[in-house]
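Engineer: got a structure for you, letters missing:
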């Protein structure tokens, strides 16, 4: 059974290790230096979001970070890729947190396909990521029904 549990500072090392496994499997476009710099900054990023751990049978399978109605981060352990957990997590967050926006790296077509499959549409783009690195972002919005 999938369970959402609030994360805290004590969880940062295990979340960082999961982030690294996930990024190594999906973010081939990152330079080694940028990967290391982002990893070093994760505690700062974690502290800025509503950080949740996602467990299956008490085993960590991923984590998410939200801010208001924006999904800021969602990372799944590669061992759990393509089992439907990402969809289940996102569907839960859409319902509980009323998520409507997310940004994805343009060089990560798998993530774009994932969000588009769940109803998100590209609404704008940026030439760099939020920290000014040369990784274009696609900003997506999920239309809401009135």
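Structural biologist: Nice, thanks for sending it over. From a predicted model like this one, the values you see are computed outputs, not experimental measurements.
Engineer: Please make it C-alpha for all contacts and neighbour counts, starting now.
Structural biologist: Noted.
Engineer: Now do the residue nearest to the spatial centre of the chain against residue 145, distance only.
Structural biologist: Most central in the chain under Cα atoms, centre = their mean is residue 74, positioned 2.0 Å from the mean C-alpha point. Distance, residue 74 to residue 145, by Cα to Cα, to the nearest Å: 24 Å.
Engineer: Over to residue 91. Which of the three states is it?
Structural biologist: What DSSP: H, G, I helix; E, B strand; the rest coil gives for residue 91 is helix.
Engineer: Any idea how many residues pack against it?
Structural biologist: 15 (other Cα atoms under 10 Å).
Engineer: cool, the one 5 residues further on as well?
Structural biologist: When neighbours are counted by other Cα under 10 Å, residue 96 registers 10.
Engineer: and here's the other structure:
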């Protein structure tokens, strides 16, 4: 697997991965929110982060977006889930990009378990997501961070 900086020409593939991953893991999101988020990601969020894609046999199978030491997005194509794609992307982000923190939807227990296995611990909670919707966020930090329990 190769991890490389994503390019704007990769965005159509990345949004397809995002949507398939969200539909497989974010069962709490209604269709209207998925549609609204899709537009926001394409029009704003991809440009607000450093994007890296994971390629397997030349095909994008997952991606990570990082800003200011935070994982802002991590999505893996459903066929690649449980295959080490996310682990390699997060490991790259920690080692090469200085990532120390991530927020996770509280309802996404699979993601919470994944980040805990990667060494992150819960250090706080917000009742709303970043868009002000009623999807609580858990704030995680690497266990060796000051203040992380």
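Structural biologist: That came through fine. Remember, predicted model here, so these are calculated numbers, not experimental data.
Engineer: quick one on the thing from earlier: hang on, isn't the residue nearest to the centre of structure 1 packed against residue 61?
Structural biologist: No. Using Cα atoms under 8 Å, residue 74 of structure 1 makes no contact with residue 61, being 10.9 Å away.
Engineer: any common contacting residues for the two?
Structural biologist: Applying Cα atoms under 8 Å, 6 or more residues apart in numbering, one finds that no residue jointly contacts residue 74 of structure 1 and residue 61.
Engineer: So which elements touch the longest helix seen in structure 2?
Structural biologist: Longest helix of structure 2, by residue count under DSSP state H: helix 11-25. When contacts are defined as 3 or more Cα pairs under 8 Å, 6 or more residues apart in numbering; DSSP states H and E, helix 11-25 of structure 2 packs onto helix 31-40, strand 59-67, strand 70-76.
Engineer: relative orientation of the second one and helix 11-25 in degrees?
Structural biologist: Spelled out, it's strand 59-67 of structure 2. Counting by axes from the mean of the first three to the mean of the last three Cα atoms, to 10 degrees, strand 59-67 of structure 2 points 90 degrees away from the direction of helix 11-25.
Engineer: likewise the longest one?
Structural biologist: Here helix 31-40 of structure 2 runs at 150 degrees with respect to helix 11-25, directions being taken by the same axes, to 10 degrees.
Engineer: Structure 1: matching residues for helix 31-40 of structure 2?
Structural biologist: Per the alignment by TM-score structural alignment, helix 31-40 of structure 2 matches residues 32-41 in structure 1.
Engineer: mean offset of that stretch relative to structure 2 (after superposition)
Structural biologist: Comparing stretch 32-41 of structure 1 with its match in structure 2 after superposition yields a mean distance of 0.6 Å (mean Cα distance after the TM-score superposition for structure 1).
Engineer: residues making contact with that stretch?
Structural biologist: Residues outside stretch 32-41 of structure 1 that contact it (Cα under 8 Å, 6+ apart): 16, 20.
Engineer: Next: stretch 136-149 of structure 2.
Structural biologist: 100-107, 119-129.
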